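Q: build me a model:
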Amino acid sequence: MYAYLWRSLPGPRPVKALIAVALLVAVFLLLMEVVFPWVSQQLPHNDVTV
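A: The predicted structure is shown next:
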């Protein structure tokens, strides 16, 4: 899978590396800003009973 992604990126090796890092940062920010806050609202971790 990673080889397919690497081959599908345009440009020489340094450009591919920059694009790959930019994609990783974009996925990380999307998870932190959108996905994880939504999931935390769905979890019942505030209803603690001892």
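Q: going forward, measure contacts between C-alpha atoms and count neighbours the same way
A: Will do.
Q: for the chain, which segments are assigned as helices?
A: Using DSSP state H, the helices of the chain run over 2-8, 13-30, 36-42.
Q: gap between stretch 12-30 and the chain center?
A: Relative to its chain's centre, stretch 12-30 lies at 11 Å (C-alpha atoms, centre = their mean, to the nearest Å).
Q: right, I mislabeled it, should have said stretch 42-49
A: Centroid separation for stretch 42-49 versus its chain: 26 Å, with C-alpha atoms, centre = their mean.
Q: run through who's touching that stretch.
A: Residues from elsewhere that reach stretch 42-49 (C-alpha atoms under 8 Å, 6 or more residues apart in numbering): none.
Q: one more, for comparison:
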Amino acid sequence: MYPWIWARLPGRRPAKLAVSVLLIAAVVALLWFGVFPWAERLLPFTDVTVAA
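A: Below you'll find the model as predicted:
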């Protein structure tokens, strides 16, 4: 999958590297600000019980 993406990015190696870094940053930002806050509401982090 990654060679397929790399082959389709425009430009030479430095441009491909810059676009790759931007794409990775965009995916991380989408996960951090969109997916994780949404999923946190569905996970039972506050329902902790400790039995002795």
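Q: any idea what the TM-score comes out to?
A: Once superposed, chain against chain, the TM-score is 0.92 (TM-score structural alignment, normalised by the length of structure 1); 50 aligned residues with a C-alpha RMSD of 0.7 Å.
Q: picking up where we left off before, now the helices of structure 1 in TSV, with distance to Val48 of structure 1 and mean neighbour count?
A: Output for these, formatted as TSV (distance: least, C-alpha to C-alpha, whole Å; neighbours: other C-alpha atoms under 10 Å):
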stretch	distance to Val48 of structure 1	mean neighbour count
helix 2-8	42	10
helix 13-30	29	12
helix 36-42	15	11
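Q: redo those helices as CSV? Include distance to Val50 of structure 1.
A: Rendered in CSV, the data for these read as follows (distance: least, C-alpha to C-alpha, whole Å):
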stretch, distance to Val50 of structure 1
helix 2-8, 46
helix 13-30, 35
helix 36-42, 21
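Q: centroid residue for structure 2?
A: The centre of structure 2 sits closest to Val28, judged by C-alpha atoms, centre = their mean, with a distance of 3.3 Å.
Q: what's that residue aligned with over in structure 1?
A: Using TM-score structural alignment, the equivalent of Val28 of structure 2 in structure 1 is Phe28.
Q: roughly how far does its match sit from Ser40 of structure 1?
A: 16 Å (C-alpha to C-alpha, to the nearest Å).
Q: cool, Val21 of structure 1 as well?
A: Taking C-alpha to C-alpha as the measure, Val21 of structure 1 falls 27 Å from Ser40 of structure 1.
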